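Engineer: fold the following and give me the result.
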Amino acid sequence: ARHPYSWDVIGVHEDLTAASVDDVQEFFKTYYSPNNLSLVIAGDFDAAEAKRLVEKYFGGIPAGPSLDRPARWIPTLDRERVVEAFDRVPQERTFIAWPTPQLFGDGDAELDLASKILTDGLNSRLKKTLVYDKQLCTDVTSFQYSLEISGMFIVDATARPGASLAQIEQVITDEIERFAKSGPAPEELNRSRTKWESQFVSGLERIGGFGGKSDLLNQYNTYFGDPGKFEEDLARYRKATGEALRDTVAKWLNNRNRLIVRFHPETSSRESQVALDRSKQPAIGADKPFRAPEVKTAKLENGLEIYVVERPELPKVAVALATQAGSVADPAGKEGTAHLTVVNLDMGTKTKNTLEIEDSLGNLGTSLQGFAGRESSTVSLEVLKRNLAPAMSIFADVILNPVFPVAEVEREKKRHLDNLAQEANDPNALAARVQNMLVFGPDHPYGRPRSGLPATVKPLTRDDLARFHETYWKPGGSALIFAGDITLAEATELARQNFLAWTGGAPPAVTIPDPRPLGAGKVFLIDKQDAAQTVVAQLLAAPQRKTDDYYQLNLADAVWGGGFQTRLNLNLRENKGYSYGAFSFPSLYSKSGIWVASGGVQTNKTKESIVEFVNELRFLGGGKPITETELADAKANRVRGYAQNFESLGQLVGQIATLWSQGLPMSELQREPDELQRATLAAVIAAAQKYAVPGKATLLLIGDLSKIRSGVEELKLGDIIVLDTEGRPVTKQ
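Structural biologist: Next up, the predicted model:
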C-alpha cells in the first residue's frame, strides 16, 4: 500500500481532472464532519457567548462516519536513492532526506535540536564549513519535518557556481557521522535549546498562523486528543541530553538509507449547519472598536529617539533600530551599498569577529535581522527578557562599531551576487526589480534596484561600506524601538548604557527629484524561455504617503486587487481560471509612490489575461464605479484585518519603524482605522479616478516571448519594448 504521505496535498492535474462531483461530495460528507473537527477560537471575545454561538451553529450538524486516526507508519529505505532533476535554475542544489519519527515520537525533539546545531546560524556546523570556511554553498538549511504518523529530516544545500554537489554531500555526510560519534558540545546543546525556546515563545505571540496559539491547540488536539500539551512539548526539549542527540542522529541520520534529489541548471536553450437555514451565511456580530497600543517616547541627548510599547504578557522583548540609511542614499553607480552595509554589520566589530558575535547571540537564543529599505534601514532582534541586557550590549556593538573585514565583505558579496543571479531567473523577482525603473526612471533614487545589480555590486569594497555607515548611520537620524515585557524607564536606561556615546548628529538629507517615468502607455517585455506562466504587472504612478487622499486610495485598492475577494482576483482566478491569484498594492514613499497590479497567468492565456487587466483598470477608473456594497466590503476587510498588524512583538516594532521612517506621528496607529471608517463613497471614487488612469499605465510582461509576443502585438496597447533582466532595452528583437 502507498504511504499516506507519498502524494502531494494538492494532488496532481490528472487526478483532479478524474475526480467527479460525487467523489468530492462523498469526501466532504466523510471528513468535513463535527466528529472530525477541532475548532479553536482565539482572540478578544466573550467565552460564554462564543460557546453559545458554537452550540447554535455547529450543535445540530449530524455526525459523519466514525474515523480512526491513522497508525504510525515510518517508512524505510533499504539503500540510497538518487534523483537527478534539470530545470531553468541558476545554481545547483541538493536535498538529502531521511525517514524519521513522528511528532512527539522518540527522537523527534532531539532531531529538532540537532538541526539547529547543524545549520542555524553562521557558526552552526554545516553553515560554518560550507558557507563560511569553504564557501562551497550560498546557503544550507536543515529541519525535522514532524507530522502525525512519521517525519522526515531534510538537509538542503545550494551550491555556489562551480562547486561540486558530490563534495558538498560528502561534507554533510561526514559532519553527520562526526555528530553520531561525538554528539554536541555542551555550549551547542545549550544554544540550540535556548534558540528553540525563544522560537516557541515567539509563536505564542500570535493567535493564528503556523506555530501560533490556535495552530498549536488544534495540532495537539487533533494528533493527541489533548489541546493542553504546551508544557509537555516544551519539556521535551529542556530535558534532551547530549547523549540523546548523539544516539538519535546515529540511529536516524548516520546511514545511507536516504533520498538525494539534485537539481541542475537546464543547459538547453534557444537564443536569448439546529434548525437553521444553512443556505444563508450567519450574520457577523458587531465589530469591536480598535484601540491602538500606547506608544511611549523619550529622547537621548545625542538625538536618538526611543519608542516603547509595554506588552508584558510573555517574557520577551523585541528591539529594532531604524535609521535613515536606505537605498536612496546609495552613491550613483554603487547601488547595493545600503544593502551590503546592513548585511555586513555583524561580520566583525572592534572587539569580536563574526563567529564570536554569532556564538554570543546564539547562546542568548537570538540572532540579528537586518533590512535595507528604500528610505531607511533596520536592524532588529527578539530575545527572552532574561537575556535582554547582554543582547543589547552586542546589538549596540554591531551597530556602532562594525569594521567591515575585507574577507567577510568579499564572501558576503559573492553570496549576494549568487542571489542576484537567482533573482534574474525568478519572474516575480524580476518584476519587482524592473517596475520601479519604469515608473520613476532607472537613475531615480526610487527607481534604482534596492539591492543593486551585478555590475554595481561587484566593484563595492569594504571602504565603500565603511564610508556609507559613517555618513548615514547617525543617532540624530535613528530611532530605537522596544515592544514587550519592558517599561519606558527600563528601555531608556538600556539605551543610555549602550547608545549615549554615539555621536555624529544627523545624516545628510537625500534629494529626491520628481519621477522621470519611461513607460506610460507602453508595453515592456522580458523573455523567460519555456516559462509556464507569464507575470503580468500593471504599473501606475501614485502619490506620497502623506497625501490627503491616502485612506481613500487604500480603500480603492481594497476593491481593485488588495485582497482575495477583489475585482481582479475574482475575475482572473475565480471566474476565468487564468491565474492562481492577481492582486494589487500601493507602495507610497515620502515623496511619491507606485501602484502595482500583478499576477502570474497561464502562458496560453496571456493575451486574454491582459485584456482583463486592462478592462478592470478602466472599470476602476470610472467605467464601472465602486459601489456602496464594494466600499462596505473594503472597509470591513481593511478595518477588521488591521489588528493583525499588531499581533506579534516584531510586527508592532515594524509598524512603529515604518511610521517613524515616513515622518508620521504615532497617533497614525489609531487614525488609520478611524479614517478608513469615515471615508465616503464619493471620495473613494474620486481617488480611484484620479490615480487609476488607463492611459498613464505601464504594462510589464515577463514570459516566453516566442509564445506571447504575437498576441500582445494584436492588442495594440502601445509601443512594445523588449528589456533584458536588468531593465535595459534589447536591440535585437
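
Engineer: going by C-alpha atoms from here, please, whenever you check contacts or count neighbours.
Structural biologist: Fine.

Engineer: show me what contacts Leu525?
Structural biologist: Shown in contact with Leu525 (Cα atoms under 8 Å, 6 or more residues apart in numbering): Leu700, Leu701, Ile702, Gly703, Leu705, Ile720, Ile721, Val722, Leu723.

Engineer: confirm Val82 sits in a helix?
Structural biologist: No - if the criterion is DSSP: H, G, I helix; E, B strand; the rest coil, then Val82 is strand and not within a helix.

Engineer: leaving out chain neighbours, which residue sits closest to it?
Structural biologist: What sits nearest to Val82 in space, not counting adjacent residues and going by Cα to Cα, 6 or more residues apart in numbering, is Ile260, at 4.7 Å.

Engineer: with Leu67 instead?
Structural biologist: In space, Leu67 comes closest to Asn36 once its chain neighbours are excluded; the distance is 7.5 Å by Cα to Cα, 6+ apart.

Engineer: next one: the one you found from Thr222, what distance?
Structural biologist: Distance, Asn36 to Thr222, by Cα to Cα, to the nearest Å: 9 Å.

Engineer: and Asn254, by the same measure?
Structural biologist: Separation of Asn254 from Thr222 (Cα to Cα): 32 Å.

Engineer: of these two, who's got more company?
Structural biologist: Legend: neighbour count by other Cα atoms under 10 Å for Asn254 and Thr222, higher for Asn254 (21 against 17).

Engineer: residue ranges of the helices in the stretch 601-733 of the chain, please?
Structural biologist: The residue ranges that make up the helices of the stretch 601-733 of the chain, judged by DSSP state H, counting those that start in this stretch, are 606-618, 628-642, 649-661, 668-678, 681-691, 705-715.

Engineer: and what of the stretch 351-500 of the chain?
Structural biologist: All helices of the stretch 351-500 of the chain, identified by DSSP H, counting those that start in this stretch, fall at 354-363, 388-400, 406-424, 427-440, 454-457, 462-472, 488-499.

Engineer: as JSON lines, those helices with distance to Leu620 and mean neighbour count would be great.
Structural biologist: What follows is those, written out as JSON lines (distance: least, Cα to Cα, whole Å; neighbours: other Cα atoms under 10 Å):
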{"stretch": "helix 354-363", "distance to Leu620": "50", "mean neighbour count": "21"}
{"stretch": "helix 388-400", "distance to Leu620": "46", "mean neighbour count": "19"}
{"stretch": "helix 406-424", "distance to Leu620": "32", "mean neighbour count": "18"}
{"stretch": "helix 427-440", "distance to Leu620": "20", "mean neighbour count": "22"}
{"stretch": "helix 454-457", "distance to Leu620": "39", "mean neighbour count": "17"}
{"stretch": "helix 462-472", "distance to Leu620": "41", "mean neighbour count": "18"}
{"stretch": "helix 488-499", "distance to Leu620": "46", "mean neighbour count": "17"}
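
Engineer: one step back: SS state for the residue nearest to Val82?
Structural biologist: Look at Ile260: counting by three-state DSSP, its state is strand.

Engineer: and this one, so I can compare the two:
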Amino acid sequence: MRIGTRASLGALAAALLVTSLAQQPLAARDRSEASAPAATPGAATPEELVAKVDIPFESFQLENGLTTIVHTDRKAPIVGVTAYYKVGSKNEPRGRTGFAHLYEHLFFGGSANVPNFDIPLEAAGSTPTNGSTWYDRTNYVETVPTGALDLALFMESDRMGYLLPAVSQEKLDQQRGVVQNEKRQGDNQPYGLEDYVISEGLLPVGHPYRHSTIGSMADLDAASLTDVRAWFTDHYGPNNVVLVLSGDIDAKTARPMVQKWFGAIPRGPAIHPVTAGAVTLEKSASRDITDQVPVLRLTRTWTGPGLNDPDAPALEIGMHILGGLASSRLDNALVRGQELAVGVTAGAQTYEAMSQLSMAMMVKPGVERAKAEAAFDAVLATYLKEGPSKDELKRAVVSTLSNEIGALERVGGFAGKGATLAEGMVYSGDPAFYKTRLEAMAALTPEKVRAVLAKWLSRPVFKLATVPGERTLDGGALGGWGDEDTTPAPAPDDKAPAPELAPAPERTAPPLGTIGDLAFPTLEHATLSNGVPVTLARRTAVPKLQLTIEFDAGTSADALDTPGTQALMLDMLDEGANGLDATQLAEAQERIGASIQTGASTDASVLNLVALSDNLAPSLDLAAGILLHPTFAPEDVARLKATRQAELSQALSSPNSLAQRTLGAALYGTHPYAQPSDGLGDAASLAALTPQDLKAAHAKWLRPDLARITVVGDVTMAELKPLLERAFGGWTAPATPAPVKHLDAATPQARARILLVDRPNSPQSVIMAGRVLPMDGTAKNGEALDLANDVLGGGFLSRLNADIREDKGWSYGVNSGVTKNEGPRALLVRAPVQADRTGDAIAAIRADMAALPGEKPVTAEELQRVTEGAIRGLPNQFETNAAVDGAIRMNQRLGRPEDYYATLAQTYRGIDAADIGKAAQAYLQPDELTFVVVGDRTVVEPQLESLGLPIEVMPAPSTATDSE
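Structural biologist: You can find the predicted model right below:
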C-alpha cells in the first residue's frame, strides 16, 4: 500500500490504545439469560438489517479471462474502479518475500504508454488513487468522475498489459528504498515487532502466511530487474484479475469500454493454488520480548479456518463478543470489573485459507503479571464453557450489520461496494458472498457460537508478552522466510541488465468526457425551543444518518482549565449516565446498531451519533442521556484516569505523537493552541483532576448556548425536529455567562532551530517542522494558500513527496499542511525518514520550500492539477454522510457561507500561477521554521550540525510503567 500499509491483526498492538482504550465503561454485570433485557421497541431485527444490505450487480468475462462486475449507483457522477489481482504475499517463494508488495509500488511508476499513473488521474479528479497488498491479493483503486472513466480504464489496462517496458533499474531501486522505509516506519512504532514474532510462533517455516507481506530487508535488497519482470509475467495476466466498476455506470455501457481497452491483453499463466490451512501447535508456547513500550502487553493467538469455512461467521461474531464490542467480555471483566487492564481487544482476522484469532490485554501499571495472566485466561475459560448469551449475540450481529450498511455509502475505495463485490468473487467465487456471510451471522445461535469457539480456542495457544525495556530485536532482520540461518535462500539473479523486451503497441489516452459539477446537498434549518440551531442535509443513499452536537470548546479550552480536562470530561460521558452504567450504555447502543462517540478537536468538543434511520428515536434518547446526565462517579473517574495515563505513556513512546506534542508546545508557547492536540495534558495535570473538576467543566462548556446540531442522512426535517425537541428541548443554559477562549493571545516569535528528542534504537527519524502564520482560520481568500500547499506537500504528487520519497527513496511519505483553526493557523511539515538521511532530508525540505516560487515557479502541469484536478474531484469528496457533516461544521466554525463548496470551483478558476506563487512566497518559506527530530541522537546529531541551525537536545520522556 502506498500510503499507510501493514494493516494486520497482529497490529492489534498499535491500534489497541486508540480503539479499545476509548471504550472504558463501568462494572461487570450478570450475563445470565434471566438478566437479559427485552428487545428495544421499534428496533430493526438482524434479519431486517440483512435485507437492507444489497449491492445489485451484473458481470461478464472477456475471452482473455478478465472478469468484470458492474454495480449501478447514480447518487453522484462518479465511478469506483477496483481491480483485484489474485496474488499476494502467500504466493511468494523463499528468497522472494515482499515481491507482491514491491510490485504494487512499481505499478504506479508508469507503463509503456503512461509515463506516470498518478498525474493524469489526479488532474482528472480521481480520489483516491491507491493500492494495497495483503496475503491473498493485490488491489488498486481509484474513484473518478464519470467523464474520466474511459481514461482510467485505458491506464489500468496499459499497466496490466504493457508495464514491463517501463520498469527500469532506476525505478526498481527507488521503490525498493520506499518500501524499506515503509518497513522501518512500521517497525519503529511501539509494539511494532509483535506481528513478526506471532507469525513465527504460530506457523512453521514455509507456511505461506508465515512471512510478512512487507518481506525481509535481505530479500528486498536482492530483488533484481529480471526477478521482478518474471514476477509480473507469472502473476499479472487478465485471467487472474477481477475488475469492478461501481457507481454512475451500467453493464451495457461498461462492456464495450472494457473490451476496447483490455480485450487485446493476452491471457497469462494461471496462478497455482496455495495450500495454507490452519495449523495446530503440538503444545502451547510462550515468548517474552522487551521493547520501548509503555505497558506490559499480553497476547493470545491461534490460527483458525479460512473465509469460506462454515465456522468463520461464528468465530468472527464470537471473537467480537469476547473483545470487540464496547461491552465485551474482556472489557467488563478486566477493565471495568477487576481493573487489571487499561485496554483489551479480541478479533478474528480472516484470510482466504486461514485466520488469526487473537486476544490482547494491556496490563494496568502496578498489577502483578501473574495475576493479570490468570485473570486474562480465566475470562476465556469461562466464555468457552458458557458461551454467549442471546443478548450478546444479537448485539454483536446488529453492530456488525450496522457497520456493513455504513460501508455501502462508498462506491469505491478499499472498503466500499466495489471492494465488497471484488473480494466475494476473488475469495469465494461469488460477488454476493457478503450476503451469504451476513445471513449466516443473523442465523447464529448461542450454542453454535459456543461450540465453534470451543473447537478452535481450546487448542494449544501461542502466548506473547511484550515487556517494557530496551528493544532487543532487530526489525530489519525479521519478516522473511524464517530459516535463513540454516537454509540459504535461492540465489537471486544478478543485477546485470535484463534482456530487452519487445516494444509494446502504441496506445493513445482518450480525452476526458464531461465532468459533472458538485451537487452539495441542500441544507434545511430549524431552531429548537431552547435556541439550539439545527442544520439538516438529507441524503438517502443508505438508511443511516450522522448527527453531531458541536460545542465551542475543544482542547484549546484547557487553557482556561487544567490540561487534559476537556478530553477526560468527554470520555467520562459514556462511563455512566441517566441511571445506566457504562456497560449498559454500550449494550443499549449495540442492540440498535447505534454508535455514540465523544471527542475534541482544537476548537470544538463534539458528541457524534451514527444511527440506523429506523432506530433514530431510541438512539437519540441514549445520546441525550449521555450528554445531559453523566454520572462522574469517583470510582469511574479514577479508573479512566489510569487509562488516560496509559494513553499518555503510549503517546510519549510513539515517535509521531512525541514529535507532534513537542512541536505544538514550541510553536504556541502560552497560547491556548499550545495544549497537546491529543487532549491528554501531562501526567501531573491528569493526576490532579477530580470528579468535581469534570462536573464543573461539563457545566461550563457543554451548554446549549455554545452548541449547534448538524444532521446528515436519511431523515426529513419533519421527522427529525420533533425527536430532537423531545430529547433536547428541555435543556437550558445556566445563568452564568458562557466562557470565552482567548484565541487572540500572542504566540512566540518564530525562529529557526532544531529540537532533537533523543530516542535510542530508532531505525527511522520522525521530522516535524512548523511555524505560526500571520493569519487565522476566518481570513478570507485563503484558497490560494491551500493550492500553494498542494503544490508543496499537500498530496502524493507534491514536490516534497516527489523529491524525498519518489526520487530519493528516503521516506515512505512526506507531507505538509496548513491548519484550519479558528485562531492562528500554522504551517506543518512531516517527514519520517531513514535515520542515516535525517540531516539530508531537512536540507532537502528547506531547499524545496525555498525554490517555490523563486527558482522553480509553479508549472502549468501543477496549476492544472491543483485547480482543475481539485474541481473535478469535488463530487468525490462528499460521498459519505461524515464528509458532508464535517464540511458543514467547518463552514460554520470558520464563518464561511453555506454555498462555499458549491462556489469553490469558481474560486479555484479565479486563481492563477502568480497567485499561488505569492501565497507560497508569503507563507511557505523555510525561514523561521522550528524543526523537531525524534530519533537516535548518536546517529542523527552529527548530521544536523552541518545545517547551520541551533540545536537543542532533550531526552525522550520516560514512559515505561512496568507491571509488578
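
Engineer: re the thing from before, so which of the contacts of Leu525 of the first structure comes closest to Asp359 of the first structure?
Structural biologist: Minimum distance to Asp359 of the first structure across the contacts of Leu525 of the first structure is 43.0 Å, recorded for Ile702 (Cα to Cα).

Engineer: burial count for the alignment partner in the second structure of that closest one?
Structural biologist: Aligned by TM-score structural alignment, Ile702 of the first structure pairs with Val934 of the second structure. Burial of Val934 of the second structure, expressed as a neighbour count using other Cα under 10 Å, amounts to 32.

Engineer: over to Ala286 of the first structure?
Structural biologist: Ala286 of the first structure is surrounded by 6 other residues when neighbours are defined as other Cα under 10 Å.

Engineer: likewise for Lys856 of the second structure?
Structural biologist: As a burial measure, Lys856 of the second structure scores 12 neighbours (other Cα under 10 Å).

Engineer: which of the three states applies to the residue of the first structure most remote from its centre?
Structural biologist: Computed with Cα atoms, centre = their mean, the maximum C-alpha offset from the centroid of the first structure is found at Ala275, amounting to 43.8 Å. For Ala275 of the first structure, the assignment made with three-state DSSP gives coil.

Engineer: now it: how far from Lys51 of the first structure?
Structural biologist: As for Ala275 of the first structure, its distance to Lys51 of the first structure is 17 Å (criterion: Cα to Cα).

Engineer: same thing with Gly105 of the first structure?
Structural biologist: In this structure, Gly105 of the first structure and Lys51 of the first structure are separated by 34 Å, where distance is defined by Cα to Cα.

Engineer: between the two, which one's more packed in?
Structural biologist: Set side by side, Gly105 of the first structure and Lys51 give different neighbour counts by other Cα under 10 Å, the larger being at Gly105 (17 against 11).

Engineer: what does the more buried one align to in the second structure?
Structural biologist: Mapped onto the second structure by TM-score structural alignment, Gly105 of the first structure lines up with Asp309.

Engineer: repeat that for Ala483 of the first structure.
Structural biologist: The alignment partner of Ala483 of the first structure in the second structure, by TM-score structural alignment, is Val712.

Engineer: okay, now that match: neighbour count?
Structural biologist: With neighbours defined by other Cα under 10 Å, the count for Val712 of the second structure comes to 28.

Engineer: contacting residues around it?
Structural biologist: When contacts are counted by Cα under 8 Å, 6+ apart, Val712 of the second structure touches Leu536, Ala537, Arg538, Arg539, Leu545, Gln546, Leu547, Asn881, Ala882, Val884, Asp885.

Engineer: in the second structure, what sits opposite Asp397 of the first structure in the alignment?
Structural biologist: For Asp397 of the first structure, the residue aligned by TM-score structural alignment is Gly625.

Engineer: grab the nearest non-local neighbour of that match.
Structural biologist: Of all residues not flanking Gly625 of the second structure in the chain, Asn578 sits nearest, at 5.2 Å (Cα to Cα, 6+ apart).

Engineer: quick one, what contacts the one you found?
Structural biologist: Shown in contact with Asn578 of the second structure (Cα under 8 Å, 6+ apart): Gly625, Ile626, His629, Pro630, Thr631.

Engineer: hmm, 10 Å instead?
Structural biologist: Applying Cα atoms under 10 Å, 6 or more residues apart in numbering, we find Asn578 of the second structure in contact with Leu585, Leu622, Ala624, Gly625, Ile626, Leu627, Leu628, His629, Pro630, Thr631.

Engineer: what of Ala509 of the second structure?
Structural biologist: Listed by Cα under 10 Å, 6+ apart, the contact set of Ala509 of the second structure reads Asn113, Val114, Pro120, Asp150, Leu151, Ala152, Leu153, Phe154, Met155, Asp158.

Engineer: so it: helix, strand or coil?
Structural biologist: coil.

Engineer: now it: how far from Leu149 of the second structure?
Structural biologist: 12 Å.

Engineer: what do you get for Val933 of the second structure?
Structural biologist: The gap separating Val933 of the second structure from Leu149 of the second structure is 43 Å, by Cα to Cα.

Engineer: wait, Ile911 of the second structure touches Asp786, no?
Structural biologist: No - at 11.1 Å, Ile911 of the second structure and Asp786 do not qualify as touching, with contact defined as Cα atoms under 10 Å.

Engineer: comparing the two, which residue is more hemmed in?
Structural biologist: A count of neighbours by other Cα under 10 Å puts Asp786 above the other of Ile911 of the second structure and Asp786, at 19 against 15.

Engineer: that one contacts Val818, correct?
Structural biologist: Yes - contact criterion Cα under 10 Å: Asp786 of the second structure and Val818 qualify, at 7.3 Å.

Engineer: pull up the overlap in contacts between these two.
Structural biologist: When contacts are counted by Cα under 10 Å, 6+ apart, Asp786 of the second structure and Val818 have Gly794 as shared neighbours.

Engineer: need the residues touching each of Asn36 and Thr222 of the first structure.
Structural biologist: Here Asn36 of the first structure and Thr222 share the contacting residues Arg69, scored by Cα under 10 Å, 6+ apart.

Engineer: what's the closest non-adjacent residue to the residue mapped onto Pro289 of the first structure from the second structure?
Structural biologist: Applying TM-score structural alignment, one finds that Pro289 of the first structure aligns to Asp517 in the second structure. Counting by Cα to Cα, 6+ apart, Asp517 of the second structure lies nearest to Pro875, which is 6.9 Å off, once chain neighbours are set aside.
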